[in-house]
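S.K.: Dropping a prediction and its sequence here:
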Amino acid sequence: MNWRRMPLGYVQANAYIWKNEHGECLIFDPGGEAQKLISYVKEKQLTPLAVLLTHAHFDHIGAADEVRAEWGVPLYVHENEKEWLTNAELNGSARLIGNGITVKEAEKLITSEGTLQIGSFTLEMFHTPGHSPGSVSYYSAEEGFVISGDTLFEGGIGRTDLVGGSQEVLLQSIHNKLLSLPESTLVLSGHGDETTVLTEQEQNPFINGFSL
């Protein structure tokens, strides 16, 4: 297994570290506890190439500044949420925890779906809005996983009562983008344990019975 799940921050949102055979890695959704994450990466003697966000809610961005400053790497976020990084009202921290969490602007804005190449890492990026307008999912066919953020969970789906949320759009994203992946694909969610596309097709009560 070339990836590691690490729950971090206020609500233990899942950060993911994906490494290759050269000791390089990508870091997804560093939500908090920057020193815990940095210490792990250094202990494993990994060299980060980038920080990628599935979306810009506070619990997924909290350690982004410290991590990218440590290694001088860029931060990727969808263009629909570029302002959320610096706005505590948009990213939910002002409302949900009463403590404004913001980070610096992203160096890289994701503007369209397609292949994302970072060093030797190849990802397919899907725009999967609904939980938030700039939610994206990162798929590796070679590794057989999709990092879904807060779009799809084991037995659940993302909440849609925050800024820009829509349950109809969310379910369309899940059906059109995620459930169309191979059934054996691991779904690495923003909270909780991993699951598979097949498991969610068959058992997720929020998905079954929904028709486009």
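M.R.: The structure has been received and is ready for your questions. Numbering: from 1, shown residues only.
S.K.: Every contact and neighbour count from this point should use C-alpha atoms.
M.R.: Noted.
S.K.: Name the residue closest to the centre of this structure, please.
M.R.: residue 54 (2.9 Å; CA atoms, centre = their mean).
S.K.: any idea how far that residue is from residue 155?
M.R.: As judged by CA to CA, to the nearest Å, residue 54 and residue 155 stand 19 Å apart.
S.K.: What of residue 174?
M.R.: In terms of CA to CA, residue 174 sits 13 Å off from residue 155.
S.K.: Put this next to the previous one:
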Amino acid sequence: MRIHVLPSGPIETNAYLLTDARRGEAVLIDAPHDVWASVEPILEAEGCRLIALLITHGHWDHIGDAARVQAAGVPVYAHAADRPLIETPETMAMFLLPGYEVAPTRIDHFVEQGQALELLGKTFEVRHVPGHCPGNVLFYLAPEATAFVGDALFAGSVGRTDLPGGDFNELARSIRTQIYTLPPDTKVLPGHGPATDVYTEMRSNPFVPA
């Protein structure tokens, strides 16, 4: 399996395309604006069919191309707490940058805490990490020691909590109970910026110390 990091959209939101050429399948995690233009050539080059779009949370910069991906016949997975943001994105209109729009996307499969998604012949464990956004989830791949955490945790920082539905105390609790409880060598792939790991953030994150 290969993990392609695809920063896209006006604020360089990280999308992650996981491809398995042997199986001929791929999974996309988050769909910022314009990411589909990067996804299609990779799918063609590796002979893969996109079988799922996993949304970490419903903020506009993570779902700008979600409707386009869904229109290609790809089922969408997300947490029910972010259904209003994803299915009626006009609720976020005041936060959009000028010139950008987000089309409504139907959630085909709701994910929840502790759920195991079987995709690409692997188990994606779902952990609910609210605080930045009510429906923020992470997707954890144990054999790869990798967690896709959305905007809950960044390298040396954490997600903002001043947007509707944000709560710093809840975010700190989510990080400590759902991310810092992963194995220390777990690679953390965030919604913005570079990768980090659980051990580094537990030792040095200035906002949420272990």
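M.R.: That came through, no problem. Treat the numbers as computed from the prediction; the structure is a model and nothing was measured.
S.K.: Residue 174 and residue 155 of structure 1 - which one has more neighbours?
M.R.: residue 174 (19 against 15; other CA atoms under 10 Å).
S.K.: wait, what's in contact with the closest residue to residue 146 of structure 2 other than its chain neighbours?
M.R.: Leaving aside its sequence neighbours, residue 146 of structure 2 sits nearest to residue 187 (CA to CA, 6 or more residues apart in numbering; 4.6 Å). Residues in contact with residue 187 of structure 2 (CA atoms under 8 Å, 6 or more residues apart in numbering) are 145, 146, 147, 195, 196, 197, 198.
S.K.: Number of residues surrounding the second one?
M.R.: To tie it back to what came earlier, the one meant is residue 146 of structure 2. When neighbours are counted by other CA under 10 Å, residue 146 of structure 2 registers 20.
S.K.: and it, what is it in contact with?
M.R.: 140, 186, 187, 188, 189.
S.K.: Tell me where structure 2 has helices.
M.R.: 36-46, 60-63, 66-71, 83-87, 168-174, 198-204 (DSSP state H).
S.K.: list the helices and strands the first one packs on?
M.R.: Under the contact criterion of 3 or more CA pairs under 8 Å, 6 or more residues apart in numbering; DSSP states H and E, the helices and strands touching helix 36-46 of structure 2 comprise strand 13-20.
S.K.: What is the strand it packs on packed up against?
M.R.: strand 2-8, strand 25-29, helix 36-46, helix 60-63.
S.K.: give me that answer again for 10 Å
M.R.: strand 2-8, strand 25-29, helix 36-46, strand 49-54, helix 60-63, strand 146-150, strand 187-190 (3 or more CA pairs under 10 Å, 6 or more residues apart in numbering; DSSP states H and E).
S.K.: so how much does the second one differ from structure 1 once superposed?
M.R.: Following superposition, strand 25-29 of structure 2 is found to deviate from structure 1 by 0.8 Å on average (mean CA distance after the TM-score superposition for structure 1).
S.K.: One more: the fifth one?
M.R.: Aligned to structure 1 and superposed, helix 60-63 of structure 2 gives a mean residue distance of 0.5 Å (mean CA distance after the TM-score superposition for structure 1).
S.K.: Which residue numbers in structure 1 does that helix align to?
M.R.: Helix 60-63 of structure 2 corresponds to residues 58-61 in structure 1, going by TM-score structural alignment.
S.K.: Name the residues of the matching stretch that come out as buried.
M.R.: 58, 59, 60, 61 (16 or more other CA atoms under 10 Å).
S.K.: next one: stretch 72-82 of structure 1
M.R.: Taking 16+ other CA under 10 Å as the criterion, stretch 72-82 of structure 1 shows 73, 74, 75, 76, 77, 78, 79, 80, 81, 82 as buried.
S.K.: Please list all residues in contact with the residue nearest to residue 107 of structure 2 when sequence neighbours are not counted.
M.R.: Of all residues not flanking residue 107 of structure 2 in the chain, residue 76 sits nearest, at 5.3 Å (CA to CA, 6+ apart). By CA atoms under 10 Å, 6 or more residues apart in numbering, the contact set of residue 76 of structure 2 is 28-30, 51-55, 66-67, 69-70, 105-110.
S.K.: And for residue 9 of structure 2?
M.R.: Counting by CA under 10 Å, 6+ apart, residue 9 of structure 2 touches 15, 31, 32, 33, 34, 35, 61, 62, 64, 65, 100.
S.K.: Could you give me the ChimeraX syntax to select whichever of those are buried?
M.R.: In ChimeraX, this line selects whichever of these come out buried by 16+ other CA under 10 Å:
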select :15,31,32,33,34,35,61,62,64,65
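S.K.: count of neighbours near the closest residue to residue 149 of structure 2 other than its chain neighbours?
M.R.: Nearest-residue entry for residue 149 of structure 2: residue 138, 4.3 Å, with adjacent residues in sequence omitted and distances by CA to CA, 6+ apart. Neighbour count for residue 138 of structure 2, taken as other CA under 10 Å: 29.
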